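Peer 1: how would this look folded up:
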Amino acid sequence: MMYSVQTYGYLDLVEGVRQLGGKYPFLSAHVIGQSVMEKPIIALRCGTGPRLIHMNGSIHANEWITSALLMRFVGDLSAAYYSGEKLCGQHVDQLCSEVTLWAVPMVNPDGVELSQRGVPQSHPWYPQLLEWNGGSDQFSGWKGNIRGVDLNDQFPAHWEEECKRRGITSPGPRDYPGPYPLSEPEALTMARFTEALPFAAVIALHTQGREIYWNYRDYEPAEAEGMARRLGQASGYQPVKLTGSDAGYKDWFIQHFRRPGFTVEAGYGENPLPMAQFDRIYVELQPLLLEALKL
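Peer 2: Below is the predicted model:
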């Protein structure tokens, strides 16, 4: 699968989905919702097993490299399943008969596009976005969706406390939790999607720090820490017991379902991580994601 040299955007995702769907008849694409700007939010289904695992990327706009990483993994898993060849030294045909992966590679397509391309004067949100960005036309650091809401502060898991902690009361590049939980169509889409399917565990891909966050206010099941250690051993990433954070996707999943949820901070550096780091990050991440299918 080819990626553009500098970025990986929504059109790259759509083309990647088209290529994978045309090559592997057992892989299916599903539109599970729309962004504010009515871009379809796409989920990929791979495998036939009764145990369901979910992975997502690009909840934060300037962490768009996670979409490319997740798409590469779906492609590699599908290729190994199709050909019978090994992935990370393991045959996956048995695994894919036991597990089904549901991947949402780009939760925040509008934000990704804004972070990568900026905003032309013809854009319907141009005046507001420029104002929310402090008058700057440089949007590479933008984390939120097109309405300036941080989608990983949107979930109903002690949301009010996250609002107090953030202290951000209006739209902007980052850290605004929105007017109320699940106010944004992207966050609402993810909540409804997650409620509709009985996921055994979820992985939310972010950048950066080479860390794995596995807990939430002691709501996590007893086995979560051991699972995080397994993911850490596979990747070299450090499992971290995190405090002082609420309203994230994995926080809500853990609290709502009492099942294992993990935020994986891939790579290291300053966001947005450049595509020049892609191969190095993927070497670490591929065995972690494969191990996650066995959780």
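Peer 1: going forward, measure contacts and count neighbours with C-alpha atoms only.
Peer 2: Will do.
Peer 1: wait, what's in contact with the closest residue to residue 39 other than its chain neighbours?
Peer 2: What sits nearest to residue 39 in space, not counting adjacent residues and going by CA to CA, 6 or more residues apart in numbering, is residue 109, at 6.9 Å. Residues near residue 109 by CA atoms under 8 Å, 6 or more residues apart in numbering: 9, 10, 35, 39, 41, 58, 61.
Peer 1: Would you do the same for the sequence below? I want to compare the two.
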Amino acid sequence: MKVVSRSRDTLAYYSQLFQIPQVLLEDANPTIAEGNLPTDIEVQIPGFVTDKESRSGSTLREIALRSQLPLDALSLLNQVEKETVSVPVRIINPLLVIEKPYDYQSLLDDLDILSFHYPFIQVESIGKSVLGKELLEVRVGQGKKVIHYNGSFHANEWITSAVLMKWLNDLLVAVTNDRTLCSVDCMSFYQNVTISIVPMVDPDGVDLVIKGEQAAEGKFDVLKMNNGNPAFYAWKANIRGVDLNNQYPANWEIEKRRKLPKAPAPRDFPGQYSLSEPEALAMKELAERRNFERVIALHTQGKEFYWGYEGHEPEHSASMAREFEMRSGYRAVQYVDSHAGYKDWFIQEFKRPGFTIELGTGINPLPLSHLPGIYEDSVKILMAGLYM
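Peer 2: Coordinates of the predicted model:
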């Protein structure tokens, strides 16, 4: 919601008027300095929308009493008298509908919705996919400690993107309404932690799984790579047939030597060399740039998670794993016979906690009917990741 400032208005006053933490107003309006606001500038009020109400002979005071709002909140929004009155309405429920095949356009549309209503979030491109789609990172919070989450490293695991976007929406509702989520005070994390989310690492592959061959834009013979099968539900790779979670320099040579196939394919091909794919390289450079405190990568399926790599994990990873296991019911697994994953590389390079969470059970892509149960379990891990 936008308002137009008046003489002697301040962000502190707007914070009191709309019961929104001042830090959120400051982050939503980064070009506005402290103190009295210049007159007649637009100011973003996060977590609100406006509704229209007919005056019908009513005064602003009468409408304010009826709406249980401060009179000056109405006065601020109705500085010019019109036949209808703009009424501020607090957003108390999630805005996104994520129970749908969650393709790249769904992600773009939902990020637009959240950025418009919660302008204190930051959305930034960290690179481009093979087909030129922007790889988007969302950041929330002010803390120096940066905790990273990602989804859809694998194309047919796109439900992980939906989970992350639902969580982001729930977080934003909690922060702007002074609520907890999984018994965690969300406003306190905002000032002490920065959340980094890349909801969709492999947008080209996700679109291929959901939309079919047309998603390749005629640039890659995905039908041939898929053995002539026009259904791409089993496709895990990027659009060039490279498994993005087999791309990292953490014993990549072992995976290259033992993995089949030996050429681009729907799954498991680690590429001709490590970090050959722009999506994988962008995620490596992001970790180096942000200096993540920890990494939590969402995959499917198995209701378990992996938290170690070759003994490089720090001691407190074990206590985090126990907490995740207790809260979610997912099984904690320290080591698996696998290399070259993003979590593997992160643990090896930074000696910090990294987790691969395998959401749900079944056959990928998991059906949307599983989403409520998956979210109920996984949100407990996502929140625990903030404070452990």
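Peer 1: Name the nearest of the contacts of residue 109 of the first structure relative to residue 139 of the first structure.
Peer 2: residue 61 (9.8 Å; CA to CA).
Peer 1: Identify the residue of the second structure aligned to the closest one.
Peer 2: Using TM-score structural alignment as the criterion, residue 61 of the first structure maps onto residue 155 of the second structure.
Peer 1: Can you give me the neighbour number for residue 237 of the first structure?
Peer 2: 23 (other CA atoms under 10 Å).
Peer 1: Using the aligned residues only, give the average distance of stretch 93-102 of the first structure to the second structure.
Peer 2: Once fitted to the second structure, stretch 93-102 of the first structure is off its aligned match by 0.8 Å on average (mean CA distance after the TM-score superposition for the first structure).
Peer 1: could you list every residue that touches the match of residue 61 of the first structure?
Peer 2: Counted by CA under 8 Å, 6+ apart, residue 155 of the second structure has contacts 202, 203, 204, 205, 206, 207, 208, 209, 235, 236, 237, 238.
Peer 1: now for those, which pair is the farthest apart?
Peer 2: 203 and 235 (12.5 Å).
Peer 1: are any of the contacts of residue 109 of the first structure buried, and which?
Peer 2: Neighbour-count burial (16 or more other CA atoms under 10 Å) applied to those gives 9, 10, 35, 41, 58, 61.
Peer 1: Next step: these restricted to strands.
Peer 2: residue 41 (DSSP state E).
Peer 1: In JSON lines, list the buried ones among the contacts of residue 109 of the first structure along with distance to residue 81 of the first structure.
Peer 2: Output for these, formatted as JSON lines (distance: CA to CA, whole Å):
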{"residue": "9", "distance to residue 81 of the first structure": "27"}
{"residue": "10", "distance to residue 81 of the first structure": "26"}
{"residue": "35", "distance to residue 81 of the first structure": "32"}
{"residue": "41", "distance to residue 81 of the first structure": "25"}
{"residue": "58", "distance to residue 81 of the first structure": "26"}
{"residue": "61", "distance to residue 81 of the first structure": "31"}
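Peer 1: so where do the helices sit in the first structure?
Peer 2: For the first structure, applying DSSP state H gives helices covering 10-23, 65-83, 93-98, 109-117, 126-132, 159-166, 185-196, 224-235, 249-257, 278-292.
Peer 1: residue nearest the centroid of the first structure?
Peer 2: residue 57 (1.9 Å; CA atoms, centre = their mean).
Peer 1: can you pull the contacts of it?
Peer 2: 64, 66, 67, 70, 104, 105, 106, 107, 204, 205, 206.
Peer 1: which one of these is nearest residue 274 of the first structure?
Peer 2: Once CA to CA is applied, the member of the contacts of residue 57 of the first structure that ends up nearest residue 274 of the first structure is residue 64, at 9.7 Å.
Peer 1: Near that closest one, how many other residues are there?
Peer 2: 35.
Peer 1: So the nearest residue to it once chain neighbours are set aside versus residue 241 of the first structure, what's the distance?
Peer 2: Distances taken as CA to CA, 6+ apart put residue 58 closest to residue 64 of the first structure, at 5.0 Å, once the chain neighbours are dropped. For residue 58 of the first structure, the distance to residue 241 of the first structure equals 23 Å [CA to CA, to the nearest Å].
Peer 1: And for residue 252 of the first structure?
Peer 2: For residue 252 of the first structure relative to residue 241 of the first structure (CA to CA), the value is 16 Å.
Peer 1: more crowded one of the two?
Peer 2: Set side by side, residue 252 of the first structure and residue 241 show more neighbours around residue 252, with 23 against 13, by other CA under 10 Å.
Peer 1: ok, the equivalent of that one over in the second structure - contacts?
Peer 2: With TM-score structural alignment as the criterion, residue 252 of the first structure lines up with residue 345 in the second structure. Each residue near residue 345 of the second structure by CA under 8 Å, 6+ apart is listed here: 248, 249, 250.
Peer 1: if I look at residue 345 of the second structure, how far off is residue 381 of the second structure?
Peer 2: Residue 345 of the second structure is 21 Å from residue 381 of the second structure, by CA to CA.
Peer 1: before we move on, what about residue 310 of the second structure?
Peer 2: Counting by CA to CA - residue 310 of the second structure and residue 381 of the second structure are separated by 23 Å.
Peer 1: Likewise for residue 334 of the second structure?
Peer 2: 16 Å.
Peer 1: so who does the corresponding residue of the second structure for residue 97 of the first structure touch?
Peer 2: Residue 97 of the first structure maps onto residue 191 in the second structure when the alignment is built from TM-score structural alignment. Going by CA under 8 Å, 6+ apart, residue 191 of the second structure touches 141, 142, 143.
Peer 1: now do residue 35 of the first structure
Peer 2: Residue 35 of the first structure sits in contact with 41, 108, 109, 110, 185, 186, where contact means CA under 8 Å, 6+ apart.
Peer 1: ok, the fourth one - how many residues close by?
Peer 2: Think residue 110 of the first structure. So residue 110 of the first structure, with other CA under 10 Å, has 23 neighbours.
Peer 1: which ones are touching it?
Peer 2: 35, 36, 37, 39, 61, 145, 146.
Peer 1: Compute the number of surrounding residues for the residue mapped onto residue 7 of the first structure from the second structure.
Peer 2: Counting by TM-score structural alignment, residue 7 of the first structure lines up with residue 101 in the second structure. Burial of residue 101 of the second structure is recorded as 17 neighbouring residues (other CA under 10 Å).
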